[in-house]
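# Next one to model:
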Amino acid sequence: MSENQNLLAEQRRALILDEVRRRGGVRVNELTRKLGVSDMTVRRDLDALARQGVLEKVHGGAVPVAEASTHEPGFEAKSGLELSAKEDIARTAATLVAPGTAIALSGGTTTYALAHHLLDVPDLTVVTNSVRVADVFHSAQRSSGQRQGAATVVLTGGVRTPSDSLVGPVADQAIGALHFDVLFLGVHGISAEAGLSTPNLAEAETNRRLVQSARRVVVVADHTKWGTVGLSSFATLGQVDTLVTDAGLPAQARAEISEHLHRLLVAGAPETNDAEDGGDPDGSGNAGNPADF
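Sure thing, here's the model as predicted:
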């Protein structure tokens, strides 16, 4: 029995999607051999991924979806993708948060995962334009009561996007009057040429305000975001202090990214070296003390 038969559906579908994107298309019989599962299981996985809009089924297999630069998938569509990678990223990014600091969390499914790891960090002030992120803190406080040291959450106003972020002039004005110690920023796409980008013009402007109001900018993005370019760029890689990504990011991309920003943290990769993580003294790939970045 192949060990891949024991993979969870989520993990198996992430492997399938990576294979489709890497090769530009795969056949069902290739996936059955690679994953050690039945033809029917692969077809069900392809059906599920096609419903999420992340690949297109063709006769005998699947190909990537050619997305327009203006295409903006909704929160639910994105929330089922790269779950293990996002969890690794969130766990690592959370170690960068010191008690008693003022942080900002942008919209996105990775910042949503990060919010769950911050519930026990005392005395935080959390500014967010994400309805989902705010709900994480509010739900925790409702279930456990208003305990000492619970986070103070500031939810900006604005117009709601498909990704459940609040954007536009109201959000921009609120953010522009604030100052955060650290911004944790989810992105639609990241590349050396286009920097950080999004398909939503209003969200791009709100993200610019978030970047301008932060002392430190930490981007949390899984490896599939590298090379993706949305309609509007809102920051260069030079404006990013730290990128937290996952072990799926190819070595060539790691080297290219490291040329442009201060620190690269690869979550779930203990072999990360000093050149990649910006000086992690023990080479563990862990974030370490927040003062280090």
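# When you work out contacts or count neighbours from here on, use the C-alpha atoms and nothing else.
Noted.
# Tell me where the stretch 51-200 of the chain has strands.
Ranges of strands within the stretch 51-200 of the chain are 55-58, 61-64, 102-105, 125-128, 152-155, 159-160, 166-167, 180-186, 189-191, 195-198, based on DSSP state E, counting those that start in this stretch.
# ranges for the helices of the stretch 51-200 of the chain?
Ranges of helices in the stretch 51-200 of the chain, per DSSP state H, counting those that start in this stretch, are 75-79, 83-94, 109-117, 131-144, 169-176.
# Wait, residue 153 touches residue 126, no?
Yes: if you go by C-alpha atoms under 8 Å, residue 153 and residue 126 touch, sitting 4.8 Å apart.
# Give the intersection of the neighbour lists for those two.
Overlap of the contact sets of residue 153 and residue 126 (by C-alpha atoms under 8 Å, 6 or more residues apart in numbering) is empty.
# So for these two, which sits in the more crowded spot?
Between residue 153 and residue 126, counted using other C-alpha atoms under 10 Å, the more crowded position is residue 126 (22 against 19).
# excluding its backbone neighbours, what's nearest residue 80?
Distances taken as C-alpha to C-alpha, 6 or more residues apart in numbering put residue 10 closest to residue 80, at 7.6 Å, once the chain neighbours are dropped.
# ok so, going back, who wins for proximity to residue 258 among the strands of the stretch 51-200 of the chain?
strand 189-191 (12.0 Å; C-alpha to C-alpha).
# what's the closest one packed up against?
In terms of contacts (3 or more C-alpha pairs under 8 Å, 6 or more residues apart in numbering; DSSP states H and E), strand 189-191 is packed against strand 195-198.
# and residue 48, how many neighbours?
14.
# ok, now residue 27?
16.
# Hmm, residue 61 and it touching each other?
Yes: counting by C-alpha under 8 Å, residue 61 is a contact partner of residue 27 at 4.0 Å.
# Helix, strand or coil: sort out residue 15 for me.
Recorded secondary structure, residue 15: helix (DSSP: H, G, I helix; E, B strand; the rest coil).
# here's the other one to compare against:
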Amino acid sequence: MLAHQRQELLLARATADGAVRVVDVAAELDVSEMTVRRDIAALAEAGLLRRVHGGAVPARPTALEPTFTAKTELAREAKTAIARAAADLIGPGASVALSAGTTTHLCALELAARGRSDLTVVTNSAPVAEAFGSAPGDRPEVVLTGGSLTPSRALVGPLAVAALATLRVDVLLLGVHGLDADAGLTTPNLLEAETNRALVRSAGRVVVVTDSSSWGTVGLGRFGSLDDIDVLVTDDALPDTARAAVHDAGVHLTLVPTTKEAR
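You can find the predicted model right below:
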């Protein structure tokens, strides 16, 4: 397969799934991972893709919502470190809400592995609820909102919003698709944006958990600004300009060290 054919496939896959992994494409096309990275670099230089740890995502603002599976392995190392740091922030006996997303799912797995049966958990994420439900030993009380299921396995819409309107939690662990100084917190799914707004309103403290590749990404639905965040937990690949914007917004920044993958 010629380079332009590989690049067309990469772009089509990223557009269809919302993300593409280097290792998957290399195995599918029987080429080296370095070859795939060079193709991604060419598409990034053309402004068609944006490189992230382990792969790439569409470069432009989009209404496309990546599937849960497509996002699970992207920046896995960074997300795992972020989840550990976020779990450290949850005090004894807290009520904690977790939004949908692959990073919040890892937060749930971390809290479950620590045996945090003292918590009361509120979530609109089926995988998050399953993470606590499958934990060994005593389990926390888990409140799962109703709603319609999205490709990211989030429960969204009027039922979810109505349920959240009756609740007040100590802390929210919030995953985001996009984080930007001007656009704020965004997601491709408009119903998920509405539900995320309800989650933010329900929380005494908002902790955003996301890897640094989310910075500069803008989805169609906006559900908050940097001013709505109390703590941002991300990895140390966050650009200096982003760190300055977060600081100017009065957000406490927690950076976790990661081993940067070759890009």
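# Please state their TM-score.
The TM-score (TM-score structural alignment, normalised by the length of structure 2) is 0.77; 217 aligned residues with a C-alpha RMSD of 2.4 Å.
# before we move on, the earlier item: turn the strands of the stretch 51-200 of structure 1 into a markdown table, columns for distance to residue 96 of structure 1.
Shown next, in a markdown table, are the strands of the stretch 51-200 of structure 1 (distance: least, C-alpha to C-alpha, whole Å):
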| stretch | distance to residue 96 of structure 1 |
| --- | --- |
| strand 55-58 | 34 |
| strand 61-64 | 35 |
| strand 102-105 | 11 |
| strand 125-128 | 14 |
| strand 152-155 | 18 |
| strand 159-160 | 28 |
| strand 166-167 | 25 |
| strand 180-186 | 9 |
| strand 189-191 | 21 |
| strand 195-198 | 21 |
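# right, so of these, which gets closest to residue 83 of structure 1?
strand 180-186 (14.4 Å).
# which helices and strands does the closest one pack with?
On a contact count with 3+ C-alpha pairs under 8 Å, 6+ apart, strand 180-186 of structure 1 meets strand 102-105, helix 109-117, strand 214-220.
# JSON lines please, covering the ones you listed and showing mean neighbour count.
Shown next, in JSON lines, are those (neighbours: other C-alpha atoms under 10 Å):
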{"stretch": "strand 102-105", "mean neighbour count": "24"}
{"stretch": "helix 109-117", "mean neighbour count": "23"}
{"stretch": "strand 214-220", "mean neighbour count": "22"}
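# Looking at those, which is nearest to residue 19 of structure 1?
helix 109-117 (21.7 Å).
# Next one: residue 88 of structure 1 from residue 137 of structure 1, what distance?
Residue 88 of structure 1 sits 20 Å away from residue 137 of structure 1, taking C-alpha to C-alpha, to the nearest Å as the criterion.
# same deal with residue 39 of structure 1?
From residue 39 of structure 1 across to residue 137 of structure 1, the span is 42 Å (C-alpha to C-alpha).
# Looking at the two, which is more packed in?
residue 137 (19 against 14).
# In space, what's closest to whatever residue of structure 2 lines up with the more buried one - neighbours in sequence excluded?
The alignment partner of residue 137 of structure 1 in structure 2, by TM-score structural alignment, is residue 132. Of all residues not flanking residue 132 of structure 2 in the chain, residue 112 sits nearest, at 5.6 Å (C-alpha to C-alpha, 6+ apart).
# which residues sit in contact with that neighbour?
Residue 112 of structure 2 neighbours (C-alpha under 8 Å, 6+ apart): 131-132, 135, 139.
# what's the spacing between whichever residue in structure 2 pairs up with residue 255 of structure 1 and residue 118 of structure 2?
Residue pairing (TM-score structural alignment): residue 255 of structure 1 is matched to residue 244 of structure 2. Computed with C-alpha to C-alpha, the distance linking residue 244 of structure 2 and residue 118 of structure 2 is 36 Å.
# Look at these two and report which has more neighbours.
Using other C-alpha under 10 Å as the criterion, residue 244 of structure 2 and residue 118 rank with residue 118 on top: 15 against 11.
# Report the separation between that one and residue 112 of structure 2.
11 Å.
# in structure 2, what residues pair with stretch 99-111 of structure 1?
So stretch 99-111 of structure 1 sits over residues 92-104 in structure 2, by TM-score structural alignment.
# same check, this time on stretch 158-174 of structure 1
Stretch 158-174 of structure 1 maps onto residues 147-163 of structure 2, going by TM-score structural alignment.
# For the matching stretch, which outside residues touch it?
Under C-alpha under 8 Å, 6+ apart, the answer for stretch 147-163 of structure 2 is 65-69, 99-101, 124-127, 145-146, 191-192, 194-195, 198.
# Please list only the buried members of the residues you listed.
65-68, 99-101, 124-127, 145-146, 191-192, 194-195, 198 (16 or more other C-alpha atoms under 10 Å).
# Find the nearest non-adjacent residue to residue 93 of structure 1, please.
Residue 93 of structure 1's closest residue in space is residue 244 (C-alpha to C-alpha, 6+ apart), at 6.6 Å.
# Hmm, I typed the wrong one, I wanted residue 211 of structure 2.
residue 234 (5.0 Å).
# Now check the one you found against structure 1: what is it aligned to?
So, by TM-score structural alignment, residue 234 of structure 2 is matched to residue 245.
# Secondary structure element holding its match?
Taking DSSP states H and E as the criterion, residue 245 of structure 1 maps to strand 242-246.
# what's the angle from that strand to strand 180-186?
40 degrees (axes from the mean of the first three to the mean of the last three C-alpha atoms, to 10 degrees).
# one step back: who wins for most neighbours among the contacts of residue 112 of structure 2?
Going by other C-alpha under 10 Å, residue 132 tops these with 25 neighbours.
# so how far is residue 221 of structure 2 from it?
Distance from residue 132 of structure 2 to residue 221 of structure 2, by C-alpha to C-alpha: 29 Å.
# Tell me which helix or strand comes right after the strand holding residue 245 of structure 1, heading toward the C-terminus.
Moving toward the C-terminus from strand 242-246 of structure 1, the next element (DSSP H and E) is helix 251-258.
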